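In: predicted model and sequence follow; I will ask about them next.
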Amino acid sequence: MTQMTLNDGRSMPQLGMGTYQIPDTQVALVVRKGLDLGFELVDTAAFYHNERGVGEAMQGSEAFLTTKLWNDRHRDAEAALDESLALLGVDAVDLYLIHWPRPSEGAYVDAWRSLVALRDAGKTRSIGVSNFLPEHIDAIVAGTGVTPAVNQIELHPRFQQREARAYHEAHGIVTQSWSPLGQGGTLLHDPAVEAAAAKHGRSAAQVVIAWHLAHGLSVIPKAADAEHLSDNFAALDLTLDDEDIAAIDALDDADGRIGPDPAVL
């Protein structure tokens, strides 16, 4: 498992497990299976309502744990993190993210200031953001002098976020891809993806995950069963060639966003 160096000197596994929309009653079994396979990063959030199950699965594990601050708690981040820690059954998480900037609320800079204090207090080892645009990051850095370690954003071959990635690279921020498979469906049946899968004798999902890894992105695909978890993990030993990567790079579409636009949410 490749470890990515964060701008605070800590490291984070490049490939992890996403847990969005996995119910609290089922997520412990899924996470245990993933950890048994060799996954070393688990991503959850207060908004997912499954932190208790994630924490149950991770008891005794040293895997990297991420959770997130939801939109209605920007002015109450310390209490929100305390609630997450209680559900997870841990004293601290490895990474705490502001889930969305919600610029219309005007509180994300204050929320970031709180996260800096929570890191300094030892309740989270690293801090970052999710779905932040460059102007939002500029604002929190101007307000605190602290650059986020990670920005977790929607990113997949049909929405490659090249400008955001360039900004992150220039500022020492790790780009982490959510919805990395584009929610499956037509992307996994695209001729460029299918051609690479046939060439290497691999699944389409493995090809797309390997594309993220080849671009130096952290990636957290969700899987709710053992077969898909195993398939995702196997992408670690798939190396795409330049032709494969170029063909998938060509799928980029400025209108390819699936989730909400952070500028207006």
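Out: Looks like it arrived, so ask away.
In: for the rest of this, base every contact and every neighbour count on C-alpha atoms.
Out: Noted.
In: can you pull the contacts of residue 242?
Out: If you count contacts by CA atoms under 8 Å, 6 or more residues apart in numbering, residue 242 has none.
In: how much space between it and residue 198?
Out: 16 Å (CA to CA, to the nearest Å).
In: could you do residue 78 as well?
Out: Counting by CA to CA, the gap from residue 78 to residue 198 is 49 Å.
In: please apply the same query to residue 51.
Out: 38 Å.
In: same check on residue 116?
Out: With distances taken as CA to CA, residue 116 is found 47 Å from residue 198.
In: now do residue 177
Out: Distance from residue 177 to residue 198, by CA to CA: 25 Å.
In: more neighbours: which of those two?
Out: Higher neighbour count among residue 177 and residue 198: residue 177, with 24 against 12, using other CA atoms under 10 Å.
In: I figured the more buried one hits residue 152, correct?
Out: Yes: the pair residue 177 and residue 152 qualifies as a contact (CA atoms under 8 Å) at a distance of 5.8 Å.
In: packing partners for the helix or strand that contains residue 205?
Out: Using DSSP states H and E, residue 205 sits in helix 204-214. Helices and strands touching helix 204-214, by 3 or more CA pairs under 8 Å, 6 or more residues apart in numbering; DSSP states H and E, are helix 191-200, strand 218-219, helix 226-233.
In: end to end, how far does stretch 192-210 reach?
Out: Span of stretch 192-210 from end to end, CA to CA: 14 Å.
In: now do the buried residues in it.
Out: For stretch 192-210, burial by neighbour count (16 or more other CA atoms under 10 Å) applies to 192-197, 202-210.
In: in the helix or strand containing residue 35, which of the residues would be classed as buried?
Out: For residue 35, the host element (DSSP H and E) is helix 24-37. Neighbour counts using 16+ other CA under 10 Å place 24, 27-35 of helix 24-37 among the buried residues.
In: got another, please set it beside the one above:
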Amino acid sequence: GLGYFQTIGIPIVRGRDFSRGDTATSAKVVVINQTMAQQFWKNDEPIGKRFKFFGDQDYSTVIGVARDSKYNAVAEDPQPFIYQPLAQNYTPAAALHVRAAGEASSLAGAVRAEVQRLDPTLSLFNVRTLEEQIAQSLQPQRMNVVLLTVFGVLALLLASIGLYGVASYSVSQRTREIGVRMALGASPSSVLGLVLGHGMTLVGIGLVIGLAIAYVTAGFARALVVGVDPHDLSTYVVTAAALGGVAMLASYLPARRATRIDPLIALRTD
């Protein structure tokens, strides 16, 4: 309908918008989006081009090109799209878009009253704001984020427990070695660094392998999470720092225990 692009906020980048002259009896016209213009008329001017819909007898002329938008879901990739004037493609189940200067949710009653005043036979249903529409569209992605977060936390917890177990086992197996080092004058800080270094080496190898796999398979995340670049460097840096911090904490407790080993007891136990 008239004013649709202005109401929704989609600019016409080439050509013109629909006008009152585009009626049911006038020549058929359409506005296409940038993706369709690029796909069908990549090196040509799309304005003025004519094509025919399947089943139609009359040709439709391209009068404008609108900026790409989202049509079915926020996460969708750009796709070709055609706009037709309501007068030339009327459907009883039309959508009415209202642009509000204030709180949009408070205008539902006023819009219903105005529609009833214009035509008492018309009825409005499924009234919602654009924010509510977007929220509903993002609901599956939000559920995916919640599930990924839960599984991620569980995986991090299991990894921490496993690393703690490995570090504790390493300390128990190297009790004599640690005792000898301390008997020869090794300081508690050097013993702490020895055990931590062993644990962080394992973590470093795991991080390199994990980040490489994550980078290669990051494209699959586009369908799960909206608004996040799967190849964003900061995401990998923050993730690596968080995992490294948790791993260091898990390794610190066994390492701290190793610094308290009595050399005499350690040498006697072998």
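Out: Arrived safely, thanks for sending. All of these numbers come straight from a predicted model, not from anything done at the bench.
In: so after superposing, what's the score?
Out: A TM-score of 0.21 describes the superposed chains when it is computed by TM-score structural alignment, normalised by the length of structure 1; 95 aligned residues with a CA RMSD of 6.1 Å.
In: those strands in structure 2, which residues are they?
Out: For structure 2, the strands defined by DSSP state E occupy 12-15, 29-33, 50-51, 60-66, 82-83.
In: now do structure 1
Out: Under DSSP E, structure 1 gives strands at 3-5, 11-13, 17-18, 41-43, 64-69, 93-98, 124-130, 150-154, 174-178, 218-219.
In: deepest-packed of those, please.
Out: The highest mean neighbour count among the strands of structure 1, using mean count of other CA atoms under 10 Å, belongs to strand 218-219: a mean of 26.
In: from residue 51 of structure 1, how far off is the closest residue to residue 232 of structure 1 other than its chain neighbours?
Out: Among residues not flanking residue 232 of structure 1 along the chain, residue 206 sits closest, at 5.8 Å (CA to CA, 6 or more residues apart in numbering). With the distance defined as CA to CA, residue 206 of structure 1 ends up 27 Å from residue 51 of structure 1.
In: kindly report the same for residue 165 of structure 1.
Out: 29 Å.
In: likewise residue 233 of structure 1?
Out: Taking CA to CA, one finds residue 233 of structure 1 at 22 Å from residue 51 of structure 1.
In: more neighbours: these two, which one.
Out: Legend: neighbour count by other CA under 10 Å for residue 233 of structure 1 and residue 51, higher for residue 51 (27 against 20).
In: what's the neighbour count on residue 236 of structure 2?
Out: Around residue 236 of structure 2 there are 15 residues (other CA under 10 Å).
In: where's the closest residue to it other than its chain neighbours relative to residue 233 of structure 2, distance?
Out: Excluding the flanking residues, the one nearest residue 236 of structure 2 by CA to CA, 6+ apart is residue 211, at 7.2 Å. Residue 211 of structure 2 sits 11 Å away from residue 233 of structure 2, going by CA to CA.
In: neighbour-wise, which of those two wins?
Out: Per other CA under 10 Å, whichever of residue 211 of structure 2 and residue 233 has more neighbours is residue 211, with 16 against 10.
In: mind checking how far the more buried one is from residue 240 of structure 2?
Out: For residue 211 of structure 2, the distance to residue 240 of structure 2 - CA to CA - is 8 Å.
In: do residue 114 of structure 2 as well
Out: Applying CA to CA to residue 114 of structure 2 and residue 240 of structure 2 gives a distance of 57 Å.
In: more neighbours: those two, which one.
Out: residue 240 (18 against 11).
In: just give me the neighbour total for the closest residue to residue 264 of structure 2 other than its chain neighbours.
Out: Nearest non-adjacent residue to residue 264 of structure 2, counting by CA to CA, 6+ apart: residue 179, 7.3 Å away. Neighbour count for residue 179 of structure 2, taken as other CA under 10 Å: 24.
In: residue 179 of structure 2 and residue 268 touch, don't they?
Out: No: with contacts defined as CA under 8 Å, residue 179 of structure 2 does not count as touching residue 268, sitting 9.6 Å away.
In: and stretch 135-154 of structure 1, how far apart are its ends?
Out: Terminal residues of stretch 135-154 of structure 1 lie 17 Å apart, using CA to CA.
In: closest to residue 248 of structure 1 among the buried residues of helix 24-37 of structure 1?
Out: residue 34 (27.2 Å; CA to CA).
In: distance of that closest one from residue 5 of structure 1?
Out: Using CA to CA, residue 34 of structure 1 is found at 23 Å from residue 5 of structure 1.
In: contact partners for residue 256 of structure 2?
Out: Applying CA under 8 Å, 6+ apart, the residues near residue 256 of structure 2 are residue 192.
In: now do it against residue 181 of structure 2, distance only.
Out: 15 Å.
In: residue boundaries of the helices in the stretch 101-250 of structure 2?
Out: 108-118, 130-173, 175-183, 188-216, 233-258 (DSSP state H, counting those that start in this stretch).
In: spatially nearest residue to residue 195 of structure 2 (excluding sequence neighbours)?
Out: Nearest non-adjacent residue to residue 195 of structure 2 (CA to CA, 6+ apart): residue 255, at 5.3 Å.
In: and residue 115 of structure 1, by the same measure?
Out: Leaving aside its chain neighbours, residue 115 of structure 1 sits nearest to residue 127 (6.6 Å; criterion: CA to CA, 6+ apart).
In: wait, that neighbour sits on residue 117?
Out: No: here residue 127 of structure 1 lies out of contact with residue 117, judged by CA under 8 Å, at a distance of 10.1 Å.
In: hmm, back to that, may I see the helices of the stretch 101-250 of structure 2 organised as TSV, with distance to residue 4 of structure 2 added?
Out: Output for those, formatted as TSV (distance: least, CA to CA, whole Å):
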stretch	distance to residue 4 of structure 2
helix 108-118	16
helix 130-173	14
helix 175-183	76
helix 188-216	41
helix 233-258	38
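In: of all those helices, which one comes closest to residue 33 of structure 2?
Out: helix 130-173 (20.6 Å).
In: the closest one to helix 233-258, inter-axis angle?
Out: 30 degrees (axes from the mean of the first three to the mean of the last three CA atoms, to 10 degrees).
In: elements contacting helix 130-173 of structure 2?
Out: Using 3+ CA pairs under 8 Å, 6+ apart, the elements in contact with helix 130-173 of structure 2 are helix 188-216, helix 233-258.
In: got the angle for that helix vs helix 175-183?
Out: 80 degrees.
In: distance of residue 66 of structure 2 from residue 51 of structure 2?
Out: Distance, residue 66 of structure 2 to residue 51 of structure 2, using CA to CA: 18 Å.
In: between those two, which has more neighbouring residues?
Out: Between residue 66 of structure 2 and residue 51, counting by other CA under 10 Å, residue 66 is the more crowded of the two (24 against 13).
In: and the helices of the stretch 101-250 of structure 2, which is most packed in?
Out: Across the helices of the stretch 101-250 of structure 2, the average number of neighbours (mean count of other CA under 10 Å) peaks for helix 175-183, which reaches a mean of 19.
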